[in-house]
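Enquirer: Got a predicted structure plus its sequence, pasted below:
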Amino acid sequence: MTLDISIIPSANPKSDEQVAEILANPGFGTYFTDHMFTVEWTPEKGWHDARITAYGPLTLDPATAVLHYAQETFEGMKAYRHDDGSVWTFRPFENAERMKRSSHRLALPVLEPEDFVQAVEALVEVDQRWIAEAGSEKSLYIRPFMIATEAFLGVRPSQHVTFMVIASPAGAYFKGGIKPLTLWLTEEYTRAGRGGMGAAKTGGNYASSLVAQQEAIAQGCDQVVFLDVAEGKYVEELGGMNMYFVYADGHVVTPETGTILEGITRSAIIELTEKAGHKVEERKISIDEWREGVASGEITEVFACGTAAVVTPVGTLKWKGGEVQGSTETGPLTAQIRQSLVDLQYGRAADEFGWMHRVI
């Protein structure tokens, strides 16, 4: 750990009563902890002035580069309270390595994984009272992000960059609880092509998905499905989740990476599924294979995954002029994988993979 972090406690933290009230029903991404972490970078000084201060608004010059050229990356991860009161994160070095890859793609400086994890842990330790007690599936959602903060309108990599970490107590991602999603297939919009930013966790990818998500909601659906840009026939991912398809013979298929986000939960599920005795293929899967497979019964379960949503079953797929109805309940393998994952994250099962990282 190389960051020299100063800590300036908030002068106006939430009371214990206020925190308890929030933790009773935190929602997702609505409330934020008392503090935030910040460190800055310039070519001359490298990463410097690491600090934890009171959570609050940022002051940015109107010419700040990120506002004009979207040079930014971010991560999403969680901290979990175990029965003994300890606090753990899930595969934090994987998040750190992915941010390195994203930063390279966005021409941002690299924050070394050890420093990334140190920053996350420092904030979690300071704001640990915001993590709900064990016994539920509540957690502390952690959002590290890096933005170009030079005030300059030229089109080049920023010469001043700021990395921050904020945190938000989290309940269920979907308000309706765990039930099969209805998905909308967009045939007009795509998310990323070969050589693009699809594998980088950057805001532009999510911004480009929002108009298609609007389309999905207008059609009465929960999420949108994107196809590949080259041929418009292969399933890539949802607006914010990776996908899995379970076949009648027990094998599982997930779309290959390259133009999609290399999900931390996605790769964990591959290992959990293989450990459960199911062969997992990472390959192209066409939208026709999905539709025909569900209709014929060859595909028995479909589910999506991500840090926020964990594992969520998929029921119906809709598109202009048609739909195919999958299961109206959570499938057995979907339920098994989800339970295996959350049991590991909350310390109810042995961590055979070495994924959990103790913070407190």
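Expert: Okay, I see it. Residues are numbered from 1 along each chain as shown.
Enquirer: going forward, measure contacts between C-alpha atoms and count neighbours the same way
Expert: OK.
Enquirer: Just confirm Ser103 contacts Ala96, I think it does.
Expert: No - look at Ser103 against Ala96 with Cα atoms under 8 Å: they stay out of range, at 10.4 Å.
Enquirer: what does stretch 163-177 rub up against?
Expert: The contact list for stretch 163-177, computed with Cα atoms under 8 Å, 6 or more residues apart in numbering, reads 23, 25-33, 35-40, 55, 119-120, 123-124, 130-132, 137-147, 308-309.
Enquirer: Contacts only, for Arg81.
Expert: If a contact means Cα under 8 Å, 6+ apart, then Arg81 has 87-88, 131-134, 139, 346 as its contacts.
Enquirer: Pick out whichever of those residues sits closest to Lys275.
Expert: Among these, Tyr346 lies closest to Lys275 (Cα to Cα), at 19.1 Å.
Enquirer: was I right about that closest one contacting Ala79?
Expert: No - using Cα under 8 Å, Tyr346 is not in contact with Ala79, being 9.3 Å away.
Enquirer: Which residue of the two possesses the greater neighbour count?
Expert: More neighbours surround Ala79 than the other of Tyr346 and Ala79, with 30 against 24 (other Cα atoms under 10 Å).
Enquirer: okay, now the one to match up with it:
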Amino acid sequence: MENQQIQITHSQSRKAKPASDQLEFGRIFTDHMFMMDYSEEKGWYEPRIVPYQPITLDPAAMIFHYGQTVFEGLKAYRTKEDKVLLFRPEKNMERLNLSNERLCIPQIDEDFVLNALKQLVNLDKDWVPSAEGTSLYIRPFIISTEPYLGVAASKSYKLMIILSPVGSYYKEGIHPVKIFVEREFVRAVEGGTGKAKTAGNYAASLKAQEVSEKQGYSQVLWLDGIEKRYIEEVGSMNIFFKINGKVVTPELNGSILAGVTRDSVINLLKYWGVPVQERRISIDEIYDSFKNGELEEVFGTGTAAVISPVGELNWEGEKMVINNGKTGSLSQKIYDTLTSIQNGLEPDLFDWTVEVK
């Protein structure tokens, strides 16, 4: 695969670029996209960058019927020196293959696809916004395309990468959100697809999200699917708790997605000498630490927001207000440090950023 040349077809009609203050998440797309196909006979073949366009699929394409699909999400950032940086993109390629394995999708050549991603971003480099807090969101994804209604793994696939300029997640500055602890619905179970980044996990989360929003909460805190006692994720993010000076986060148990930002935060905390543990955490433990005055900070981590502080947890009617509903000093420090590294504003001591040339 590494010997294949990526064919490039330039768009003949370039789109107007929106103003930075008009950017919404995932509504606007750039001029080009990357595509590559898979068949049992050829393997992955015909890598190409083409003008952004609709795709045509057979109504019997297996993606529509059995949901065999995986995706990733990462960002490109424009620095003050007008460089374009990616943040740990090799981790996204690595995780894409882990998701592929779980969904019975053929493995990709991680280096080749990352190179294709860089070529695509470089071609549409003018779409990377420069205003503070903005970035170019990158969405690689794979869908099953074989026209067949039998329940089996598809024999053909399509890999695509699309790009979308996005605004600042926090338009009015970083602020804590209110979270509802979910007891009825579950996101995933050990042995299921929770550790894969696949569409079905997100479809399964929508009902709980809808219910929580009607009650005035921004997201739900997911508990395990067996005992409904142990904490897993918050919304579509990983979750951290600062308890009596120590930071704890749920260990990766097969039903929790291994977030790139999660891993970055753990590395930062260790570098700073902040005690951090990955282990099982029950909601009872969190409630007890709150009652004892030891629950100091709670925050989610993910690509979109980087850090999302939690100001309140509602567990069976018990409202736990954290840090007086304000962003904690550690949450703020992590957010400032990660975003500064991503935007080239401070030294990248971990060698996390990759320049697109």
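Expert: Arrived safely, thanks for sending. Just so you know, these numbers come straight off a predicted model, no measurement behind them.
Enquirer: Check the secondary structure at Pro57 of the first structure for me.
Expert: What DSSP: H, G, I helix; E, B strand; the rest coil gives for Pro57 of the first structure is coil.
Enquirer: which position in the second structure aligns with it?
Expert: Using TM-score structural alignment, the equivalent of Pro57 of the first structure in the second structure is Pro54.
Enquirer: Quick check: that match vs Phe29 of the second structure, distance?
Expert: Distance check for Pro54 of the second structure against Phe29 of the second structure: by Cα to Cα, to the nearest Å, it reads 12 Å.
Enquirer: what about those two, which has more around it?
Expert: Phe29 (18 against 6).
Enquirer: show me what contacts the more buried one?
Expert: Counting by Cα under 8 Å, 6+ apart, Phe29 of the second structure has contacts 52, 162-165.
Enquirer: ok so, going back, please check the contacts of stretch 163-177 of the first structure and keep the buried ones.
Expert: By neighbour count, with 16 or more other Cα atoms under 10 Å, those hold 23, 26-29, 32-33, 35-40, 55, 119-120, 123-124, 130-132, 137-147, 308-309 as buried.
Enquirer: mind listing the helices for the stretch 201-350 of the first structure?
Expert: 203-218, 264-275, 287-296, 332-345 (DSSP state H, counting those that start in this stretch).
Enquirer: Relative to Lys233 of the first structure, which of these is closest?
Expert: Proximity to Lys233 of the first structure (Cα to Cα) singles out helix 287-296 among these, at 5.8 Å.
Enquirer: All the strands of the stretch 51-200 of the second structure, residue numbers only.
Expert: For the stretch 51-200 of the second structure, strands defined by DSSP state E, counting those that start in this stretch occupy the ranges 69-71, 74-78, 84-87, 135-144, 156-166, 177-181.
Enquirer: check the fit of the third one onto the first structure and give the mean distance.
Expert: Pointing back at strand 84-87 of the second structure there. Its aligned residues in the first structure lie a mean 0.8 Å from strand 84-87 of the second structure after superposition (mean Cα distance after the TM-score superposition for the first structure).
Enquirer: residues in the first structure aligned with that strand?
Expert: Counting by TM-score structural alignment, strand 84-87 of the second structure corresponds to residues 87-90.
Enquirer: same check, this time on the fifth one
Expert: The counterpart of strand 156-166 of the second structure in the first structure, using TM-score structural alignment, spans residues 160-170.
Enquirer: Now do the contacts for Ala230 of the first structure.
Expert: Counting by Cα under 8 Å, 6+ apart, Ala230 of the first structure makes contact with Gly193.
Enquirer: Show me what it aligns to in the second structure.
Expert: By TM-score structural alignment, Ala230 of the first structure lines up with Ile226.
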